[in-house]
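[1] Return atomic coordinates for the entry below.
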Amino acid sequence: MGILVSIDNGGTLTDVCALKRAGDEPGELFFGKTLTTPHDLSQCFMDALKVLSERIYGEADLQRLASEIEYIRYSTTQGTNALVQRKGPRLGVIAGSQADIDALKSGEEEADLFAAVVADRTSIIDMSGDDESVRRRVAETVNDLTARGANRVIVSFSGDNAKAEEDRFRKLIYREFPRHLLGAVPLIFGTEMSTTEDRVKRTWAAMLNSFLHPAMEHFLYNAEDQLRALRTRNPLLIFRNDGGSTRVARTVALNTYSSGPRGGVEGALTLLGHYGIKNAVSMDIGGTTTDIAVFSDNGVREQEFGLVEGIPVPFRLADMHSVGAGGSTMMSTADGKVKVGPESAGAAPGPACFGRGGTSPTFTDVLLLSGFIDPASYFGGQLALDAERAKKAVMEKVAEPLGLSLEDALTAISDAYHDKIADAMRPEVEAHPDMVLLAFGGAGPISGCGVADRLGLKRVLVPRLSAVFSAFGIGFSDIADSFVEVLNGTDAAAIQTAAGELLKQARRGMKAEGFDLDNCELSSALVTGEGEDRQSTPIDIQNINGAQPAAGTRLVLTVTRPIAHFSLKQGEPDGTQPATADGARAGIFGEMPLYKVDNFKPGDTGDGPAIVEDELFTCAVPEGWSFSVTANGDIDLRKA
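    Now for the predicted structure:
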């Protein structure tokens, strides 16, 4: 038994959540936040652990915390940040024809990112001929790209012989430039990244992974070294965008992209299952964006080809989309109306009320001036807010340009903000009007009912750990990995051969994670087609007699090593009783009763208008809505 820790590194804030277990008891949850330090993410990683140790022990004691930690699961924005900021290595691309190069730039998103990370560093090579002549061409091509500034090279060929040609290129180039030499340029091959027949998708996967790899490698190994210095029991686990976790050395950089929002999905799946809710839509509102996901029949909707910066890649990802609306989203005017974002003030300079140099009004400034948040207790009292700076920003940037009073400007901003989020969710909700809205993130609960009203939804669920819900969700992840082989035949013998190879790979992989394959859970499937034509048939690789797979079938082996999870409190409240208000809060729109989450008991109920306040989030309960507190401490809001 020990402490389970999960950390979600967001664009503005870094969240930490931990379960301290003892014996068979459910354990005690601790959580906190710290400001993200984009210049050095290892700093906010360690700051989060420091905050956690203060919560658990009453003082900062990283050494003691490290000695009690069982596992740390971690999601990072490093990859997302690198792509958004276009900060990474200069890539070079080698292909078999100019048409193959051009196909990589066929869309607007593809052309834009290609220009940023590859530019003109491309080469065409003819792989026909004897080894000596091809070896010379290979060496000349790589030398040409490095001379033009490429410090990482992607090699990707098309056609049925793509893998064979890439294998030949690899053999010849490493004969010319052995990998142990300082001048050896890192190479990545398209068929190494994916078995998909779609060359464009697998090439983009290779390019994106190459672009993300150096920064990820430096940062994550630095974080792991700091943990090792503290003598933690187990290696750092990196939470991936497919819901699994692996240690740093076995993590593919591309699989970290948008992994934080996936943590919210894992938490949502657990919570929705706990309450028996089949159809739901979630909104995870942080400082910069609102991440939206759709759930049906106890699962999350996924894309066969996930999108990375709008570019399809050959990996299944949760079908999530983001809207530029969050607590730090900057407000302005355009065409006589309020304009919401997409620019964000982030943590630095942050909203005007932070007093750190920000001059544009944000939704946080609006909430402060409207009386929904307390300037003295915001962010657990760690960050005092300046209402005068917020007022000045709203008046100068919105109220005066539109000829509005302060009150009307606040209403206009709030309406525009909630409209933007609701409009992004409307297509999903119109098809399923019985959906439940799951509102989380630091800025999610304050907007839950406002967005639900615009969508005609009657129920909103706010998790008790809403402010750190993605970090909480990461705590339900297991150590997992998948292995894929394309069958070289259409009979049971081909499956047997592939299964033998996959089991070898899986055994090596899980040994690197510190586990024996015999202690893991295995599942396998025969997969044909891609995209909408994809079909997956479960198969027992120990019993494959009579199987007749189609040509090109892929055998997929998924290996899972369950590890300890966070937990939810079971059962129903013993009864219901009116919640006791902890006072009232006066705002520009009047006075409302105030309820403190820390003082709630299971079964507490109340009616709006009201404010429900946690240390790290605020929930607005408008008139016509009521709330009840579940046995797990979650807030269940219903429209009359």
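
[2] contacts and neighbour counts: CA atoms only from here.
    Noted.

[3] which ones are touching the closest residue to residue 637 other than its chain neighbours?
    For residue 637, ignoring the flanking residues on the chain, the nearest one in space by Cα to Cα, 6 or more residues apart in numbering is residue 627 at 4.4 Å. Taking Cα atoms under 8 Å, 6 or more residues apart in numbering as the contact definition, residue 627 lies against 605, 606, 607, 608, 621, 635, 636, 637, 638.

[4] ditto for residue 208
    If a contact means Cα under 8 Å, 6+ apart, then residue 208 has residue 254 as its contacts.

[5] Any figure for the gap between it and residue 76?
    Using Cα to Cα, to the nearest Å, residue 208 is found at 16 Å from residue 76.

[6] Ok, residue 196 next?
    27 Å.

[7] can you check residue 514 too?
    23 Å.

[8] Could you check which of these two is surrounded by more residues?
    A side-by-side neighbour count of residue 514 and residue 76, using other Cα atoms under 10 Å, places residue 76 first with 26 against 12.

[9] number of nearby residues for the closest residue to the more buried one other than its chain neighbours?
    On the basis of Cα to Cα, 6+ apart, the spatially nearest residue to residue 76 that is not a chain neighbour turns out to be residue 9, at 4.8 Å. The number of residues packed around residue 9, counting by other Cα under 10 Å, is 29.

[10] Now the second one, please; I'll put the structures next to each other:
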Amino acid sequence: MGFYVGIDVGGTFTDVCVADQAGQISMYKTPTLPDIASGVVDGLRMAAQAQGLELGSFLEQVERFGHGSTVAVNALLQRKGARVGLLTTRGFADTLWIARMMAMTTGLPPEHYTHYRRRQRPDPLMERALVREVEERIDYRGAVVVALNVEGARRAIRELIDEGVEALAVCTLWSFRNPQHERMLRDLAREMAPGLYVSVSSELIPVIKEYERMATTVANAYLGPVVRGYVAGMSKQLSDAGLRKEFFMLNSVGGVIPPEEAGLKPIQLLSSGPSGGALASQLLAKRLNQSNVLIADMGGTSFDAGLVVGGELLLQTEASVGNLNLLNPMIGIRSIGTGGGSIAAGVDGMLKVGPQSAGSFPGPACYGRGGERPTVTDADLVLGLLDPQYFLSGKMPLDVEAAKRVIARHVAEPLGLSLLDAAAGIREVAEQQMADVLRQSALERGYDPRDFCLFAYGGAGPLHACAFGRETGVRSIVVPFAAPVFSAHGILAADMRLSRQRSILQRSRGNAKARAEGLDGAAIETVFRELDAEVDEAFRRYGSYDTTSQYRLRSVSMRYSRQVHEVPVAINGPLSDAGGVDRLVAGFDAIYEQRYGKGTGSRSAVIEITNCHLQLVQVLPKVVHRVPDPKGPLAPAGRRRVYLKGWVEVPVYRWEKLPLGSRFPGPALVDAPGTTVWVGDDFNATVDDLGNLCMEVGS
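    So this is what the prediction gives:
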């Protein structure tokens, strides 16, 4: 029997999803350990025991192993990366420190916009003393204006090596038009220090935007040694435990990549975990014939929101990670520090929840591991929404008295509230924060969230979905069958995806009667042929090239002249024929007005094309999961007292015992081994034929 394994390492729990050849799905959760690889092996050991196998025997039967991890984003946010040196063009050593005007608020919540003049630009990921300027210059056309001073470059590299840098970033002006000098610097560095990690902007992200390109190149260098060490350690532990197949890492566009690609371009892993849930949401949306879906993933540490529109995930080519602007293709996901482990406190007469998290160690106070700060999970327990004896199927009993004690000390007493009102307040603030993010995710792209179905998952999401769904205005909510480990479930279904992009600078002539005049479709096709060759070579290098199961996604970034931000426009046909570029311009018009409102476009404005984007997708075998149907009558497993502006007693169902097709009204609770679902009093619940719990607002 062969197994397919998907693992998602979160800030609080490590989720394991296993599918056998018959499609039977098994789900496991284990606390995330400081040594991530050891936590992964613990999760695999749980899965093996459930199959009645020794760990080695289980791993020998694994056909496919996919892994999503927070290692890259944690290293970036916690500033625990490598010591980086930077080589750049003479006169531009301060680019990272000058940054952009908006750098002072990039990635920060709106409440941080106050006192703007007092805010400071974020510190770069490297020391100013480790920047070295080299004598060279290439102009905007790609012509060499000043040849590279090779001896000066050698001296600069030697100085950085003597300073003890662990990685080197190479980013010179206009290198995306002509990478000659960057390649020479790369070769010099590898000759002088063969083991040094080198990140080269023209290889990593050859696109326009000077500051963002440099910040991304430095971030990649900062993460390189960390991710390479992580991948090597994980590979060794898994191999020693018995895994014979190569494991794949999940990247930020919802595809899996080999460990070599992850080590070469670790920047791809910054949204590794959340993209698994987004991918699973897209696939489930297609099975349920839901074209527009709001994605809501609430785990122990964070809340991630995104969109499926017209059955497709929305991608972005530029993203804020922490407070850095990076050029990195990823699924459009907005994250905030609101999760089950988010810490609550009464401060200056206000109740605040997050973004700090208790993590898995010590975790919420109710975990009994020494946590002394109240969290959302503690509040849910005090309000009766969680069964203290059934958390993680009873493997992890919860301490109600500890939760009451910390809520009273840190929230109720400072704010002059009763214990129950304080707990209810924690829950309400968290739910409002999540509803705000969901609304923003839709509205900023020009969509009305009330026109969407909501998919809620993660260990904590289903318990709060009715509340933040109600605030968002949706009328239907789906809690997937694999909700507790939905991101890991998505990894099981991920195909191999490699992304590449390159700048191409074109301008139309602003002719209202011939909108595409001045845009060269043949030149765009030439760039895509070069990108095709690049990804084809990469797939062959990784030994995963099979043209019978491939497809390619192409898009360009477009904007009106003098605008700063672009919108991505998909290419669905050849551009070299007579109407190809006209179709592209029409697509830009439609997307622009969808995002910014009807009438915001201009038929006489100059249109610019700035970047070409390519994804090569290698389709991998998948298992269609088989849903058990327990049959029999619908019956609650018991009843529980819940505080909702007063105590009420509600029925409690066990998810694994709900017959397919069964229906029941709220208020009710549904307990599952890795999550609990709250069915609000204004919702009716149905178990569909895929085992999902679907909730509709009652009439």
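
[11] mean per-residue distance, the strand or helix carrying residue 30 of the first structure to the second structure?
    For residue 30 of the first structure, the enclosing helix or strand under DSSP states H and E is strand 28-35. For strand 28-35 of the first structure, the mean distance from the matching residues in the second structure following superposition reads 0.6 Å, by mean Cα distance after the TM-score superposition for the first structure.

[12] So which bit of the second structure is that strand matched to?
    Residues 24-31 of the second structure are the counterpart of strand 28-35 of the first structure, counting by TM-score structural alignment.

[13] Next: stretch 432-448 of the first structure.
    With TM-score structural alignment applied, stretch 432-448 of the first structure matches the range 449-465 in the second structure.

[14] Next: stretch 5-13 of the first structure.
    Aligned by TM-score structural alignment, stretch 5-13 of the first structure corresponds to residues 5-13 of the second structure.

[15] Need the distance between the two termini of that stretch.
    Stretch 5-13 of the second structure has an end-to-end distance of 16 Å (Cα to Cα).

[16] Grab the nearest non-local neighbour of the counterpart of residue 212 of the first structure in the second structure.
    Residue 212 of the first structure maps onto residue 223 in the second structure when the alignment is built from TM-score structural alignment. Spatial nearest neighbour of residue 223 of the second structure, chain neighbours left out: residue 81 (5.5 Å); criterion: Cα to Cα, 6+ apart.

[17] again, but for residue 393 of the second structure
    Using Cα to Cα, 6+ apart and skipping residues adjacent in sequence, the residue nearest residue 393 of the second structure is residue 673, 4.6 Å away.

[18] That neighbour corresponds to which position in the first structure?
    In the first structure, the residue paired with residue 673 of the second structure is residue 615, using TM-score structural alignment.

[19] Quick check: its match vs residue 32 of the first structure, distance?
    When distance is defined by Cα to Cα, residue 615 of the first structure is 9 Å away from residue 32 of the first structure.

[20] More neighbours: which of the two?
    Of the pair residue 615 of the first structure and residue 32, residue 32 is the one with more neighbours under other Cα under 10 Å, namely 24 against 15.

[21] what residues are up against the more buried one?
    In this structure, residue 32 of the first structure makes contact with 15, 16, 17, 48, 51, 52, 55, 468, judged by Cα under 8 Å, 6+ apart.

[22] Could you say which helix or strand holds the third one?
    Taking DSSP H and E as the definition, residue 17 of the first structure sits inside strand 13-20.

[23] again with the fourth one
    Remark: residue 48 of the first structure resides in helix 41-57, with elements defined by DSSP H and E.

[24] buried ones in that helix?
    41-42, 44-56 (16 or more other Cα atoms under 10 Å).

[25] Please apply the same query to stretch 421-437 of the first structure.
    Applying a neighbour-count criterion of 16+ other Cα under 10 Å, one finds 421, 422, 425, 429, 435, 436, 437 buried in stretch 421-437 of the first structure.

[26] could you pull out the helices for the stretch 451-600 of the second structure?
    461-472, 486-492, 521-541, 580-596 (DSSP state H, counting those that start in this stretch).

[27] so of the ones you listed, which one's packed in deepest?
    For these, the largest average neighbour count (mean count of other Cα atoms under 10 Å) is found in helix 486-492, namely a mean of 31.

[28] And the buried residues of helix 41-57 of the first structure, which two are furthest apart?
    Of all pairs drawn from these, the greatest distance, 23.0 Å, lies between 41 and 56 (Cα to Cα).

[29] Closest to the centroid, which residue in the second structure?
    Averaging the C-alpha coordinates of the second structure gives a centre point, and the residue nearest to it by Cα atoms, centre = their mean is residue 271 (3.0 Å).
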